[in-house]
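Trainee: starting from these lines, generate the structure:
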Amino acid sequence: MADPGYASTLPGAEAAAGLVMSTLAADINALGRAANSIENDAYAIQARYDPRRSWAVSEVRDREGRLEAAKVSSARTMLPPAEEASSLFAAAHSGGGVLPVSGAPRKPPYPPAVVNALALAALAALGYAGENARANTDALQFDRVSQGCLGMSKLNLFQCLAASRPNYEDMFCLGRHVVRDLATCSRGAAMPAPIVTVSDVTPADPPPRTAEPIIITPVPPPAGPARAPEPIVVTPASPPPSATPVPTPTPSITERLNTQPGRSPAG
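Mentor: Below you'll find the predicted structure:
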C-alpha cells in the first residue's frame, strides 16, 4: 500500500480510530496493572512474615540455563490462539465486530500504529487483506517505533536476568522488562503524545539587588546626674627671651693711639 495514511481521510475514519485507540488503551492499562502487581509482590515476598520468603531469598536454580531459555523463547514467533484468530478474521470481513468496545471519535493526526490499523481495516473491507495480499498486510503490521522499543526491552531483560541472584530479583525482572515494558512500548506507539505546554522562561537566579546604605544611629548614653561644666584653664605662652647685649670689646693701645685727634694714621 503506497499511502497508508489515505485510509485516515475516508468517511468513518474518526469513529474507527476512536475504537482502535480505546481498545489499545484498555489493554495497555491492564498490562500496567499487572506490572504493578508483579513488582509489588517481588517486594512483599521478602517480608519476614510472608510464607514465601524462604523461596524468595533463595538463589535462582540454573541461572545460566534459565537465561538461555529466555533468549531462545524470545526468538520464536508468537501466534494467537486459532479460535481467537478465526473470530477476529470473521469480524474483520463481516464488519459487524465481536469485541464489546466503545470509544469517542478521534480526530487526526494519529500515531503510526493507528494509521496502519485503519489501513488494514480498509483493505479488509475491500477484500484485500487475505492470504493473497500478505505483502500489504505484513508491511502494515511492522512499526519501527515499537520494534526499537521492544528490542531495547529485550536487552534490558537479559541483563536483568543475568545479574539477578535471589528469586525475588528474577521475579522483578519479569514484571519490569516483560509486562511493564510491553505496556510502555505499546503506549508510545499507539497513544497520542502528551501535549507539553512550555511557560515563559523564568531566570534561575533573581535579579541583583541594589545595595542600600545602612544608617547607624548611635545609642545615646544613659541619663545621669547633670555635671557642671568644668572651667578651661588656659596657660599663657611664655614671652620670648630678651636679647642679651653683647659687651663692647676694650680697644687696644694701638687702637687708642690711632684714634687720638691730630694724629695721622701713618704716624
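Trainee: alpha carbons only for contacts and neighbour counts from here, please
Mentor: Noted.
Trainee: neighbours around Asp50, how many?
Mentor: 11 (other CA atoms under 10 Å).
Trainee: so which strand or helix has it?
Mentor: Using DSSP states H and E, Asp50 sits in no helix or strand.
Trainee: wait, doesn't it sit right on Ala42?
Mentor: No - with contacts defined as CA atoms under 8 Å, Asp50 does not count as touching Ala42, sitting 11.4 Å away.
Trainee: give me the distance from the lengthiest helix in the chain to the chain's centre.
Mentor: The longest helix of the chain (DSSP state H) is helix 13-44. Remark: helix 13-44 is offset 25 Å from the chain centroid, using CA atoms, centre = their mean, to the nearest Å.
Trainee: so which bits of that helix are buried?
Mentor: By neighbour count with 16 or more other CA atoms under 10 Å, helix 13-44 contains the buried residues 13-14, 16-25, 28, 31-32, 34-36, 38-39, 42, 44.
Trainee: cool, stretch 58-68 as well?
Mentor: 60, 63, 67.
Trainee: that one: end-to-end distance?
Mentor: 20 Å (CA to CA, to the nearest Å).
Trainee: got the contact list for that stretch?
Mentor: 158, 161-162, 164-167, 170 (CA atoms under 8 Å, 6 or more residues apart in numbering).
Trainee: now those: which count as buried?
Mentor: Neighbour counting with 16+ other CA under 10 Å marks 158, 161, 164-167, 170 as buried within the contacts of stretch 58-68.
Trainee: endpoint to endpoint, stretch 107-118 covers what distance?
Mentor: 13 Å.
Trainee: want to put them side by side, so please do this one too:
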Amino acid sequence: MNSIRTIGAIVIAMGMALGASAQEGQPEEKKTGDAISKSAAVYATYQSEVTDVKTKPLGSAGDIDNALNSLGGHNPDQLSQGWISYSALIASQDAEYRAAVRDIADFYGRDAMMNGLANDVRYARTLSGGDNAVSAALAATEADSRRLSSAAAFVKEQAYSLQASGWAKAKIGNSGAKATTLDKIQKAGIPASQPLVNAFSAADIDGVLVQAGVPGAPSLWDNVSGAASAVRFPVAVTSGLKLNRKRVKYGKEPIADQIATLAAFRVMGAEAATPAQMSSAMSERETRGCMNMANLNLQQCVAAANQQYEVPFCIGEHALADVGKCIGGVYQ
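Mentor: Sure thing, here's the model as predicted:
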C-alpha cells in the first residue's frame, strides 16, 4: 500500500499541477459515456465478419463482393481504436490492477488520479498488476492474430479452388471502380453491430472478458457471427491451457502503456474520463498506420484483379492476414 502511494504521489502531483493550468479558462468538458465498450464493438463487428467468411465458402460473385466490403471496408482509425479498446477491457479484468487503480483513486481523489493518467501514459502500467493486466490482453491478441491467419489461409485457398467454377473465371469488368467503391467504404467505416454493442454493454460481459485473457484460451470470436440474431460467446475454458505469459515486444511499450491507461479509465468508471482523454488513449499511430497500409494494398490488389477468383486472394492477404500482423506485432 505504501509503495503504491509513493509511486502514485510523484505522477499525480505533476498531473494536478499540469491539469490545473490546462483547465483554467476552459469550459468543463462533457463526460463521455461507455466509449470503450462502444469502440470495442467495432473490432467485434470485424471479427464477427471473419467468423462468417470462415464458416461459409464463397459461392458467387456476390459472396466475394460482400466479403470484400465487410472485411476490407473497415476504417483504420476505428478498427485500431476498437482493438485497443477490446485489449483494455480485458486488461481491466486483472484483480490486482483494479485494486491498485481504485486504491490510489480513493487515497488521492479521482480527479488527481485522472490527471496523473492523462499526463503520463507510462504511469498506468507501473501500478501493481499493470504488466499482468497487459499480458492478459496480449494473450487474447495472440489468439485473435492466429485466428486471422487461419481465416486468411482458408480464403486464399479459394482463389485456387474457385478456378474450377465457371462463374469465378468471369471477367470482373471495371476492377478500378470496385477499388474506388472500397475506398469510399473504408473512409466512412463500418459501424458496430447493435447486438455486439449491446453485448459489450451488458452487466455480465466481465465474466466473458476474464476468460478471453487466459493464456492459451481460444479466441473469443470463434462463436460470434455477424449473421446471428443473438451473440453467443464461447463456454469458458479453464483446463488444458498453455500458461505462457505474453510479454510486450521490444519497441512496442507505448502501445502497452496505452492499453494500461485505457484499462485504468475503465476501472475508474464510464464517466471518469473526458472525450478528449478517451480519444487520446484510444488513438495509436503505429497500429493505425499498419491497418491503413493494409487497406491501400487491398485497394491496389483489387484494382489489378482481372477475374473473380483473384479477389479472394486479395481479401485473405490484406483484409485478414495483414490485420493479424498489425495486431500480432505487439507481443512475444
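Trainee: could you get me the TM-score between them?
Mentor: For this chain pair, the superposition-based TM-score is 0.61 by TM-score structural alignment, normalised by the length of structure 1; 183 aligned residues with a CA RMSD of 2.5 Å.
Trainee: for Ser8 of structure 1, state which of the buried residues of stretch 58-68 of structure 1 is nearest.
Mentor: Distance to Ser8 of structure 1, by CA to CA, is smallest for Leu67 among the buried residues of stretch 58-68 of structure 1, at 43.0 Å.
Trainee: what's the match for that closest one in structure 2?
Mentor: By TM-score structural alignment, Leu67 of structure 1 lines up with Ala179 in structure 2.
Trainee: which helix or which strand is home to its match?
Mentor: helix 175-188.
Trainee: what's the mean gap between that helix and the aligned bit of structure 1?
Mentor: When structure 1 is overlaid, helix 175-188 of structure 2 sits 1.5 Å from its aligned residues on average, using mean CA distance after the TM-score superposition for structure 1.
Trainee: which is the next helix or strand following that helix?
Mentor: That would be, after helix 175-188 of structure 2 and using DSSP H and E, helix 194-201.
Trainee: buried residues, that next one. List them.
Mentor: Under 16+ other CA under 10 Å, the buried positions of helix 194-201 of structure 2 are 195-197, 199-201.
Trainee: could you do stretch 322-332 of structure 2 as well?
Mentor: Quick answer for stretch 322-332 of structure 2 (16+ other CA under 10 Å): 322-328, 330-331.
Trainee: hmm, which two among the residues you listed are most spread apart?
Mentor: Among these, Asp322 and Tyr331 lie farthest apart (CA to CA), at 15.8 Å.
Trainee: quick check: the aligned residue for Leu126 of structure 1 in structure 2?
Mentor: By TM-score structural alignment, Leu126 of structure 1 lines up with Met268.
Trainee: hmm, that match is touching Arg102, no?
Mentor: Yes - counting by CA under 8 Å, Met268 of structure 2 does reach Arg102; the two are 7.1 Å apart.
Trainee: more neighbours, the two?
Mentor: The neighbour count for Met268 of structure 2 versus Arg102, taken as other CA under 10 Å, is higher for Met268 (19 against 16).
Trainee: measure that one to Gly130 of structure 2 for me?
Mentor: 15 Å.
Trainee: check Ser150 of structure 2 too.
Mentor: Distance of Ser150 of structure 2 to Gly130 of structure 2, computed by CA to CA: 31 Å.
Trainee: could you give me the buried positions within stretch 115-126 of structure 1?
Mentor: Buried, per 16+ other CA under 10 Å, within stretch 115-126 of structure 1: 115-124.
Trainee: have a look at how far, on average, it is from structure 2.
Mentor: Mean for stretch 115-126 of structure 1 is 1.3 Å (mean CA distance after the TM-score superposition for structure 1).
Trainee: and stretch 74-90 of structure 1, how far out from the chain middle?
Mentor: Taking CA atoms, centre = their mean, one finds the center of stretch 74-90 of structure 1 at 40 Å from the center of the full chain.
Trainee: what does stretch 111-128 of structure 2 give?
Mentor: Worked out by CA atoms, centre = their mean, stretch 111-128 of structure 2 lies 22 Å from the chain centre.
Trainee: try stretch 50-68 of structure 1
Mentor: 35 Å.
Trainee: one more: stretch 92-100 of structure 1?
Mentor: So, by CA atoms, centre = their mean, the centroid of stretch 92-100 of structure 1 is 44 Å from its chain's centroid.
Trainee: ends of that stretch, how far apart?
Mentor: Per CA to CA, stretch 92-100 of structure 1 runs 14 Å from first to last residue.
Trainee: if we go by neighbour counts, what in that stretch is buried?
Mentor: Quick answer for stretch 92-100 of structure 1 (16+ other CA under 10 Å): 92-93.
Trainee: quick check: Ser102 of structure 1 touching Ser22?
Mentor: Yes - with contact defined as CA under 8 Å, Ser102 of structure 1 counts as touching Ser22 (6.8 Å).
Trainee: which neighbours do these two have in common?
Mentor: By CA under 8 Å, 6+ apart, no residue touches both Ser102 of structure 1 and Ser22.
Trainee: hmm, back to that, from the buried residues of stretch 58-68 of structure 1, which is closest to Asn132 of structure 1?
Mentor: Closest to Asn132 of structure 1, out of all of the buried residues of stretch 58-68 of structure 1 and judged by CA to CA, is Leu67, at 39.3 Å.
Trainee: which residues of structure 1 fall in helices?
Mentor: Taking DSSP H as the test, the helices found in structure 1 are 13-44, 53-57, 63-74, 82-94, 112-126, 134-140, 144-163, 167-174, 181-190, 253-258.
Trainee: got those helices as a markdown table, with distance to Pro4 of structure 1 columns?
Mentor: Formatted as a markdown table, those follow (distance: least, CA to CA, whole Å):
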| stretch | distance to Pro4 of structure 1 |
| --- | --- |
| helix 13-44 | 12 |
| helix 53-57 | 49 |
| helix 63-74 | 29 |
| helix 82-94 | 18 |
| helix 112-126 | 5 |
| helix 134-140 | 8 |
| helix 144-163 | 15 |
| helix 167-174 | 35 |
| helix 181-190 | 15 |
| helix 253-258 | 150 |
